[in-house]
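S.K.: here is a sequence together with a model predicted from it:
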Amino acid sequence: MSPSWEEEAKWIWTPDWRPEDEVGVGKFVYYRKTFELERGVHACAIRISADSRYRLWVNGVPVSRGPCKGDRFTWYYDSVEIGNLLREGVNILAVQVLRYPYLGGGNQSVWRTRLPGLYVHADIIDEKGVCTARVHSDESWICLKDESIQLSQGVYTQFLGIAETVDAARKPIGWMDACFDSAAWIHVVAYEFDIQHGGLKPWELSERPIPALYETERRFNQVSRILYSDVELELWQRLIREDSPVGIPPRTIAVVDLDAGELTTGYLALSMSRGKGTVIRLLCAECYEREPVLVPWLRDKGDRTDSVNGELYGDEDVYKVSGDGTLSPLSPEIYEPFWFRTFRYVRLVIETGEEPFDLIGFGYRETGYPLDVAASYRSSDPEEDLLWDISVRTLRRCMHETYEDCPYYEQLQYVMDTRSQILFTYSLSGDDRLARKTFYDFHSSLLPQGLTQSRYPSDEAQVIPGFSLYWIFMLHDHMMFAGDRDLIARYLPSVDAILGYFHRMRDDRGLVGRMNPRYWSFVDWADRWKESYGVPDAAKKGPSTVYCLMYAYALQQAAELAYFAGRHGLAEEYEGRAEQMRQAVRENCRSELHFGCFTDGPGSEEFSQHSQIWAILSGTSTGDEARRIMEIALTDDAFVPCSFAMSFYLFRALSMTGLYNQVYELFAPWRQMAKDNLTTWMEDTVSQRSDAHAWGSVPVYEYLAETLGVLPIAPGYGEIEIQPRIGRLHQAQGRVMTSHGPVDIHWHLEGERFHLSAKWPEQVPCVIRLPNGRRTRVETGGAFSVSVLLSN
């Protein structure tokens, strides 16, 4: 339902918008509203939104960015308190709006409607609670279409469309200040909509459901390489350490690489003076690497810090300095790209013209979702400490207004990636706000056929059928974490729609038949499937065993969701369907020639670890048989091995079959990435494209849920299980977050004696399973200590 105040303000835009402005990548428009206040202000909550993105200043102070990513039917607004920034006398609201073309271009994860627009609603309240002024968007606002910034789609960041070329001499410098001369600006036009007969406006406003992204000032760590420069290294170091200005003579080129110390996301900020005609280029890169095999998809990477044998590759921002004579070190010229950049390294290229140029400062403001990491982990293996730190950092870098596959290249929210990221978030912070938004995002993406889109929000629809099932898995995870019955009941109809699609796809053998060839039947970025972009060979010819088994598993999880929501009849129906699917796979997708292992499709003798994993997770194979097929899959070269994307599910199958000690060896690629000086985990070993992909943060889950052994065994963490795994360690300790609070675990070995101490929210019952097989249930109290012989 639209908020009651929504009609008090108007959606506005510039009257000189032309059809050609809707072509290309995107265009900026500036808006101003000056007003006077005669007395003090107690509060002013400004509600603001735009199509497509905005940045707001109040009296020259940057206040907020947005709106949060939504879609056509859920257009978010931000509510920001600005009362402390208003004053008696003249005030100004200034807004920069970026409009992405309706027909495509720019950032693919940012929705846009058929109309561009800006919306501002601001009631100014005095100390008595009386509204003394309204500063809503209407025809009194003025605007200017920007002609100084050209956006390009880029080669490396082609999903984003954020690369800027700026001619600062054409930019209205200081336009957000009250004293700026805006005589040449024009008045806006306001839209009028007929909403009396059920017609929807282009923007159906909803309040932002997640907190604002944080912005924290950061400095670069060091200069990693100087390619060309008359300026000594020490002067560059002083620039990034303490903003000590660097002077560049006329007709000079300086090229220097700066290292942030870790891969990060942030808003770059340059401050400068003099230097009219100087051109500055900024190239952001994840790492040093050898020349790409195929730009941007296939890469050749090793030591990410090797500046001797490697090079930086990426798209450039270009800034042509105005050299405005009124600017000085006390009032410098500033350049900050509109969208945040992802980088560990930034190459700064400065080419001066006929005048000297002063670079006064260069840093960045780190940004991301405000993830409050309350969990911790340390063990007797110091290598695990490093893997933990890299995993947490990777997750942070892939959380902004949505979860993201990778912050550098796409910034798109994919279901498979996000399911794992949400689980990691629960254990690290106990925060489910971004998860709840994610559930709604994919629910909103549901297509008439019954499948969700594989990535959303996105202005270009994409379907990976199996990814719809991961959305069901993440709902089940949330049921176990939070126990929100209303949330589950709300989404059950969408769950049923997804399961209904797979049910209708069954063939006469009872298997889920071959998917629509226009869909991408992706399973994993396995090296042997790279020619088919992660699709098993068998899936091109007929039913995919993996999809059949994923469907069976989803039916089981959906049955538990339905029971939890009180829909017992539906739950029983799902259970019956799941058993039918398991039986169909047993009858049609097993190989007697290969010890009863599951093939990748009926009538096929092609094998993968994936088919065995999902046979185990779905309960199609259990007990000794499940252990046997998993052992074969791990050791037989005929089986396609998993990539990082599927590792979470591989580890679950190992846990279920008593083979979890294999995980240490399987973490070898993570240890190699750490040796290659990655500070975040890469996407896969096939393309080596992205150096930040949070499905690789699986060590977080393994250390908390397996090594420390903390898991929910009743919805809403209504009952906790603690089952530590010793493996090759002799000590581990840490904190795991639940929806009720933290669980603290410490265990260590003394010879054959195992010592455990645990503390958890005292109102929650807990089942403790010790390595010697002993089981203890503690109903209340929230604490337990024990010392036992492992042989008992």
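M.R.: Perfect, I can see it now.

S.K.: please count neighbours and contacts with C-alpha atoms only from this point.
M.R.: Noted.

S.K.: what residues does the nearest residue to R39 once chain neighbours are set aside make contact with?
M.R.: With sequence-adjacent residues excluded and distances taken as C-alpha to C-alpha, 6 or more residues apart in numbering, R39 is closest to E88, at 5.6 Å. Taking C-alpha atoms under 8 Å, 6 or more residues apart in numbering, we find E88 in contact with 36-40.

S.K.: check contacts around D317.
M.R.: Going by C-alpha under 8 Å, 6+ apart, D317 touches 163-165, 281-283.

S.K.: most surrounded residue in those residues?
M.R.: Within the contacts of D317, most neighbours by other C-alpha atoms under 10 Å means A163, with 28 neighbours.

S.K.: make CSV from the contacts of E88 and add secondary structure, neighbour count and distance to A183 to it.
M.R.: Formatted as CSV, those follow (DSSP: H, G, I helix; E, B strand; the rest coil; neighbours: other C-alpha atoms under 10 Å; distance: C-alpha to C-alpha, whole Å):
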residue, secondary structure, neighbour count, distance to A183
E36, strand, 13, 18
L37, strand, 15, 22
E38, coil, 10, 24
R39, coil, 12, 27
G40, coil, 17, 29
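
S.K.: how about the contacts made by the spatially closest residue to L659 that is not a sequence neighbour?
M.R.: Sequence neighbours aside, R627 is the residue nearest to L659 in space, at 7.5 Å (criterion: C-alpha to C-alpha, 6+ apart). By C-alpha under 8 Å, 6+ apart, the contact set of R627 is 657-659.

S.K.: in a helix, R627, correct?
M.R.: Yes - assessed by DSSP: H, G, I helix; E, B strand; the rest coil, R627 belongs to a helix.

S.K.: okay, pairing it with this:
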Amino acid sequence: MRRGMSRREFVGGAAGLALADGEQERQELFHPSARWIWDGGVDRPVDAYRLFRQTFHLKDPPERARLRITADAEYRLFVNGAYAGRGPAPNPPAHVSVDELDVARHLRRGENVLAVVVYHLGIPSFPRVLGRAGLLAQLDLPGQRIVTDSAWRWRDAWWEPTGERFSPFREFTEHLDGRREPVGWSAPGFNDNSWKLAVELGPARTFPWLKPEMRDIPLPGHSPVGPTGLLFTCSASAAIPPKQEAARELARMPGPPLEPSRVRNPNGLADTGGGSVEVDARGAAVVFALDFGREVSGFPEILADAERDGVVIDVGFGEGLQDGRHVTVLRQNNPDCDRFTLRSGSQALRVFHHRAFRYMVVAVRGGRVRLQAPRVIESTYPVRMAGRFACSDPRLDRIWEVGRHTMRMCMDQGFMDCPWRERGQYIGDGLAEGPVALYAFGDTQLMRRFLRQAALCQPPDGLLEPAYPSDWTLWHGRRGPWRIPGYGALWVVMVENYYRSTGDRELVQELTGTMDRLMRWFERHEGPDGLLREVPEWNFIDWAQMHPQSAMACLNLQHLMALKARTELSASQAGLSGARTTRIERFEKAFEAAHWEESRGLFRDAPNVYTVHTNALALLALVRDRDRAARIVSGLSAPDLLRPESPYFDGFVLRALCRHGRHDQALGMVRQKWGRMLDSGATTFWESYGGQWSLCHAWSCEPTAMLSRDILGLEYDAPARTVRFAPNPAGLDWARGAALFPAGEVSAGWRAVDGLDATLSAPPGIRVLLDLPAPPGAVLRVDGRRRQSRQENGRLLAVIRGGQHHIEVAPGG
């Protein structure tokens, strides 16, 4: 640990400090001989890339070769020259995540080599928590063990420092200088005698890495993706701009027309068939822009054969086009641009950090080069396309698919708000991320990790940071307070939602202390009537400009949602149901007394101040009476109500409308607001309706879950082992689809013509609750036989067992 650095600063968060005081040991993940290693320099080098390698010999390659590896902060692993993986998944340093890979397929008889690129940012960021630079690995082989220790060799990598942050929240832009790359360094036979010996930092539990944990999610997938079309070609000045000016120049393109002799067959620049194009960038720059057809997220790669050293290729990225022609390389003034300096001969240069974009603009200068079409090695969380949805409205089908792709781009080694600007795991985004991951991919592992990491990162006072694991507080410094109390309350709601979807009692028990500490933070800010008063920090509700009392009214309702969720979880753990407490009843009465305006049939935030926000949250948290709900829904269209300005908060509105049976209004809202993004050419959904910020944002995905859950009508209650089939046609003629729940796949389809004609397939042994729209006196038939049912509020209710069923609701008589 660097002199003068506190343990609190180094570990970050209460969990790390508690471990420093001695937490019970678990089974060790590494042999005592395995050592953290680094270069002998400072603990936190800034924007540092290092190469590490170790050779070993095998008489025969084994059938299995278990490699455990981690790094602070990131690694890229090669075995005998072949790429083998990247990691680790972000975690606070005290709980550094350890990856396990079977590398047997890469090993051979004779000399073998493990080679690793390690990156350490060295300053606070949002994607990760600042720790201490280091590498730790152990390869277990029959009769021998290869561990990181002082016998490993290291040297600087071929990245030149740029001094230019990709965004204020992330790493620096990259300048890969191929002339400095030690060609063949990751393969056997390379002479590393000039490399320095690594310096040991200590065993696996060396501070701050006090409790290494095995990765609890799959390793990310990788697949090459090429462009779908050429946008333009042009020329530019031959002068190579300073790296920090390159993004600005690329954002101005296109420039003057390109002489045809500079690039023969320019369309070959977008040809992914493996061909190449000769580019003559002597005397003037050759510039071209590519369209990848959709948002992609991964590692851009340049495959080139240069006639001489020093050819420079600047590559800019953008999620959109300004004025229909300029790639948005400088969106929000963030320089989304990397530089490649080529050596003579063939090479493949791949950036280390994720880039997310649809459009790429490339400027080549300084000589002749043969280029293959630039590509991106797309790398995201591995998913199955398990969910399905289709209906009689193609616009809704497209919205479901775009929401799924948006979600996929925002899943990597954790959930992310967006793959471009921050790559931060924000609590609020989880309200959409968890359900969409379930309905689109059948995945609950990433949500489990999302919830559990809160416990690992909870500050001592109990209030969660709005994004974790990250250096949120350290990054904001004296600019705070910037924590979002409402996000903390909603995190408790998400724990209950996750439990309902999975029945994971073990995680709920693990998170009990975290929830209780969080709820005690809120208790300290309650007034005599139980309502929250004078809450510090950043009371973010939506991007709309809200009156402070509006934000407080919303926070009180989010706190009520948390109280109810916490109570339900406690009751479920005790085997009870339908739990209420006098505290909740007191809170509800106090809120109604303070905010209900009978003359308007709405909740007010302050005298003459009304918002959709407060009333939507009240519909979710407070209102049970059907008549009152109808009055509120009717009043939401009044012109004096402040309206949401983000798809994030409109997700609450959609959930509120569906909860109170206004599915037709919810569909109309989705068609209008999300459909408008489609009409603007969106391939992913945006952070804001204006499209001025991130164009791929997880919090905008709610319609994908809504369409599967509330329109098709599939929902699963894991503790009750019950599938609820509750279709809501809302003007649609038909819908069909499937969801992969923890109990197995459930698929359904229905037609809403002269009643309801549906099919349903659910795993045997599962209880199925039928909740079907029906006119008075309607008759229910299951598999051709009349079934006893109960009519309630325009619905037929019945219970059947899992299996394949044909279900009919027909008029009586």
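M.R.: Sure thing, it's come through. On a predicted model such as this, the values are computed, not experimentally measured, just so you know.

S.K.: quick one: TM-score?
M.R.: Scored against TM-score structural alignment, normalised by the length of the first structure, the superposed chains reach a TM-score of 0.88; 732 aligned residues with a C-alpha RMSD of 2.4 Å.

S.K.: which one in the second structure is aligned with the residue nearest to R39 of the first structure?
M.R.: Counting by TM-score structural alignment, E88 of the first structure corresponds to R109 in the second structure.

S.K.: if we can go back for a sec, among the contacts of D317 of the first structure, which are located in strands?
M.R.: 163-165, 281-283 (DSSP state E).

S.K.: which pair of the residues you listed spans the longest distance?
M.R.: Greatest spatial distance in these: T165 and L283, 12.3 Å, computed using C-alpha to C-alpha.

S.K.: how close does the counterpart of M515 of the second structure in the first structure get to A190 of the first structure?
M.R.: In the first structure, the residue matched to M515 of the second structure (TM-score structural alignment) is V495. To A190 of the first structure, V495 of the first structure is 41 Å away according to C-alpha to C-alpha, to the nearest Å.

S.K.: ok, those two, which is more surrounded?
M.R.: V495 (25 against 21).

S.K.: mind checking the SS state of that one?
M.R.: Here V495 of the first structure is helix, with the state taken from three-state DSSP.

S.K.: just give me the neighbour total for Q672 of the first structure.
M.R.: 13.

S.K.: name the helix or strand for it, please.
M.R.: Secondary-structure assignment from DSSP states H and E places Q672 of the first structure in helix 668-675.

S.K.: can you redo the ones in strands among the contacts of D317 of the first structure as JSON lines with distance to D524 of the first structure?
M.R.: What follows is those, written out as JSON lines (distance: C-alpha to C-alpha, whole Å):
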{"residue": "A163", "distance to D524 of the first structure": "31"}
{"residue": "E164", "distance to D524 of the first structure": "35"}
{"residue": "T165", "distance to D524 of the first structure": "38"}
{"residue": "R281", "distance to D524 of the first structure": "37"}
{"residue": "L282", "distance to D524 of the first structure": "35"}
{"residue": "L283", "distance to D524 of the first structure": "31"}
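
S.K.: from these, pick the one nearest V512 of the first structure.
M.R.: The closest of those to V512 of the first structure turns out to be A163 (C-alpha to C-alpha; 43.9 Å).

S.K.: what does that closest one align to in the second structure?
M.R.: Alignment note (TM-score structural alignment): A163 of the first structure maps to T173 of the second structure.

S.K.: in the first structure, where's the longest strand?
M.R.: Determined from DSSP E, the single longest strand within the first structure is strand 253-274.

S.K.: my guess is P742 of the second structure contacts T502. True?
M.R.: Yes - counting by C-alpha atoms under 8 Å, T502 is a contact partner of P742 of the second structure at 6.2 Å.

S.K.: now the residue nearest to N265 of the second structure when sequence neighbours are not counted: how far from L303 of the second structure?
M.R.: Leaving out its chain neighbours, the residue that sits closest to N265 of the second structure by C-alpha to C-alpha, 6+ apart is V277, at 7.0 Å. Relative to L303 of the second structure, V277 of the second structure is positioned 11 Å away (C-alpha to C-alpha).
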